[in-house]
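Enquirer: I need the structure of the sequence given here:
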Amino acid sequence: MNGSCGAGVASSALFPISLQGVGLRRGANWVLRGLDLQIARGGITAVVGPNGSGKTSLLRLIHGLERPTCGRLLFAGQEPPLEGMAYPGQAMVFAHTPMLRGTVTDNLRLALTGRGSDPGLIEAALIRAGLQSRGRQSAASLSSGQRQRLALARAWMMQPALLLLDEPCSHLDPQASAAILQDVQELAAQGITVVLSTHRPDEIALAQRVLRLDHGQLQTFCAPQSLNPQRLGAIPPGDSACSRDFVCHSSV
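Expert: As a prediction, the model looks like this:
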């Protein structure tokens, strides 16, 4: 990705993101329980843990696609609006982001819904995604890696202060993964706060802080250097290299 774009919503309106005793229940099952944490502005936070630990659910809750069953979710000390789907100032890219029928450019225009037309921004997004020669091509014809880069470029067009990524390199080949990770680093370098869920050591290595969940509960915050990638599913809660308030006190 080349070029830059400032955040459309001031970071001061979102950060810190605070979860106070947050739980999320689906039916009889608690998928998140008793979460108390803060996510500070800036850098990359990796959310790790075993399958079913609540990583995606946490991202969906922060984005506003789900609401806490109990507890409080605060952005810069304020509760988010109850109406609407996603909270403002954010963008989220899923592991398998759906594409609209139509061209690559048609899919990028989705980010401009309600904001008018901006051909220059669309062209910049095509360049960022490495798709400048494919704007009129059907989005359905793109490879998985190209679709994911398109989804990231579409998110960038929304000028978010916070970017949530749910396993962004899932099922991608090494070359496509490398391109995605470079895109993520560049977005973070532009001042966009990134929170990504992952199992992958190469993604964790990008992070300045790591948040580990297990059975929907917060286990640790820690620097990625203190993690053994082979033990991501079995880090003891009392690991001396980690602390629950790492995110609050890190300087990134």
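Enquirer: Could you use CA atoms for every contact and neighbour count after this?
Expert: Fine.
Enquirer: can you pull out the helices in the stretch 1-150 of the chain?
Expert: Counting by DSSP state H, counting those that start in this stretch, the stretch 1-150 of the chain has helices at residues 55-63, 104-109, 119-128, 144-157.
Enquirer: and for comparison, fold this next one:
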Amino acid sequence: MNVASESFAVDVRDLQVRRGTHRALVDVNVKVGRGSITGLLGPSGCGKTTLMRSIVGTQIVESGSVTVLGKPAGSADLRRRVGYVTQAPSVYLDLSVTENVSYFAALYGRRGSAVADTIAAVGLTDHARNAASALSGGQLGRLSLACSLVGDPELLVLDEPTVGLDPVLRAELWEHFRTLAARGTTLLVSSHVMDEADHCDELVLLRDGRLIAQLTPGELRDRTGEPSLENAFLRLIRTSTGA
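Expert: You can find the predicted model right below:
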């Protein structure tokens, strides 16, 4: 394995993904440092989910390479080392909150207080005995997040995890993400909400399946001269497309 690839949690090189006649990703190159929070940002349909699926190994790629924690994406060795939270909650509706999280904890070999601690981290302690079928959409999303968090993965890939959450819970989740990163967990978090970008160490900006830039929030502001990250992103897009 390339030593340079091993120094990053994620190393994507010249990635091409085609869906039918549509080119979903075009020559994408991204590197994600270990123990960092990287925001994957861009409008709906820009390729964020496709890139995440490529990183966790569930997407067929046309060409290029994706290395995750020093292994090819999708390797069996990565199954307990990578957590993935999809946009659609992936839980068992006939099980309670605790039973869902306990099931995934058992798969990862986690014991002790891990289940209760994880449920508390996503703000579901008061609903721990409720069936998943009785939860709201936002609560289901938090339960799906808990099922991935309980495994204590080295890399956590989150596809728009804060959609539908109230501002207080969103802030609490980002604080938890920062705590995880401080412990050494690498987080890749997609969003189409630019005000979440300031929570990230680095930003990966996509547009129409192409990488526009990878830089820090401060670098984005400096490059565009815009204090607002949303306006900075728009200016960067216009500059890159000549609009």
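Enquirer: which of the helices of the stretch 1-150 of structure 1 is buried the deepest?
Expert: helix 144-157 (a mean of 24; mean count of other CA atoms under 10 Å).
Enquirer: can you give me the helices in the stretch 151-252 of structure 1?
Expert: For the stretch 151-252 of structure 1, the helices defined by DSSP H, counting those that start in this stretch cover 174-189, 201-204, 246-249.
Enquirer: Same list (these) but as TSV, adding mean neighbour count and distance to Ala155 of structure 1.
Expert: What follows is the helices of the stretch 151-252 of structure 1, written out as TSV (neighbours: other CA atoms under 10 Å; distance: least, CA to CA, whole Å):
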stretch	mean neighbour count	distance to Ala155 of structure 1
helix 174-189	17	10
helix 201-204	18	19
helix 246-249	18	24
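Enquirer: want to try CSV for these, with distance to Val195 of structure 1 as columns?
Expert: Output for those, formatted as CSV (distance: least, CA to CA, whole Å):
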stretch, distance to Val195 of structure 1
helix 174-189, 10
helix 201-204, 11
helix 246-249, 12
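Enquirer: could you measure Glu167 of structure 1 against Gln208 of structure 1, distance?
Expert: When CA to CA, to the nearest Å is applied, the distance between Glu167 of structure 1 and Gln208 of structure 1 equals 17 Å.
Enquirer: Any idea how many residues pack against Leu95 of structure 2?
Expert: Neighbourhood size, Leu95 of structure 2 [other CA atoms under 10 Å]: 16.
Enquirer: Can you check which of the helices of the stretch 151-252 of structure 1 gets nearest to Gln78 of structure 1?
Expert: Checking the helices of the stretch 151-252 of structure 1 against Gln78 of structure 1 by CA to CA gives helix 246-249 as the closest, at 17.3 Å.
Enquirer: Which stretch of structure 2 is that closest one matched to in the alignment?
Expert: On structure 2, no counterpart of helix 246-249 of structure 1 exists by TM-score structural alignment.
Enquirer: Next, format the helices of the stretch 1-150 of structure 1 as JSON lines and append distance to Gly84 of structure 1.
Expert: As requested, the helices of the stretch 1-150 of structure 1 are exported to JSON lines (distance: least, CA to CA, whole Å):
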{"stretch": "helix 55-63", "distance to Gly84 of structure 1": "11"}
{"stretch": "helix 104-109", "distance to Gly84 of structure 1": "21"}
{"stretch": "helix 119-128", "distance to Gly84 of structure 1": "26"}
{"stretch": "helix 144-157", "distance to Gly84 of structure 1": "18"}
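Enquirer: Of all the ones you listed, which one is nearest Ala234 of structure 1?
Expert: helix 55-63 (15.4 Å).
Enquirer: other SSEs contacting the closest one?
Expert: Where contact means 3 or more CA pairs under 8 Å, 6 or more residues apart in numbering; DSSP states H and E, helix 55-63 of structure 1 is packed against strand 29-39, strand 90-93, strand 162-166, strand 193-197.
Enquirer: mind listing what the residue nearest to Thr69 of structure 1 when sequence neighbours are not counted touches?
Expert: Of all residues not flanking Thr69 of structure 1 in the chain, Leu24 sits nearest, at 4.9 Å (CA to CA, 6 or more residues apart in numbering). Going by CA atoms under 8 Å, 6 or more residues apart in numbering, Leu24 of structure 1 touches Trp30, Val31, Leu32, Arg33, Arg67, Pro68, Thr69, Cys70.
Enquirer: now those residues: which count as buried?
Expert: Trp30, Val31, Leu32, Arg33, Arg67, Pro68 (16 or more other CA atoms under 10 Å).
Enquirer: could the helices and strands packed on helix 55-63 of structure 1 be laid out in JSON lines, adding distance to Ser57 of structure 1?
Expert: Shown next, in JSON lines, are the helices and strands packed on helix 55-63 of structure 1 (distance: least, CA to CA, whole Å):
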{"stretch": "strand 29-39", "distance to Ser57 of structure 1": "7"}
{"stretch": "strand 90-93", "distance to Ser57 of structure 1": "13"}
{"stretch": "strand 162-166", "distance to Ser57 of structure 1": "10"}
{"stretch": "strand 193-197", "distance to Ser57 of structure 1": "10"}
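Enquirer: between those strands, which gets nearest to Leu131 of structure 1?
Expert: Minimum separation from Leu131 of structure 1 across the helices and strands packed on helix 55-63 of structure 1 (CA to CA) falls at strand 90-93, 18.0 Å.
Enquirer: so what corresponds to His215 of structure 1 in structure 2?
Expert: Aligning on TM-score structural alignment places His215 of structure 1 opposite Asp208 in structure 2.
Enquirer: Relative to Ala146 of structure 2, how far out is the nearest residue to that match once chain neighbours are set aside?
Expert: Leaving aside its sequence neighbours, Asp208 of structure 2 sits nearest to Cys46 (CA to CA, 6+ apart; 4.6 Å). As judged by CA to CA, Cys46 of structure 2 and Ala146 of structure 2 stand 27 Å apart.
Enquirer: now swap in Gly47 of structure 2 and tell me
Expert: Distance, Gly47 of structure 2 to Ala146 of structure 2, by CA to CA: 25 Å.
Enquirer: One more: Ala182 of structure 2?
Expert: Distance, Ala182 of structure 2 to Ala146 of structure 2, using CA to CA: 19 Å.
Enquirer: Between the helices of the stretch 1-150 of structure 1, which one is closest to Ala95 of structure 1.
Expert: helix 144-157 (8.1 Å).
Enquirer: now that closest one and helix 174-189, what's the angle there?
Expert: 10 degrees (axes from the mean of the first three to the mean of the last three CA atoms, to 10 degrees).
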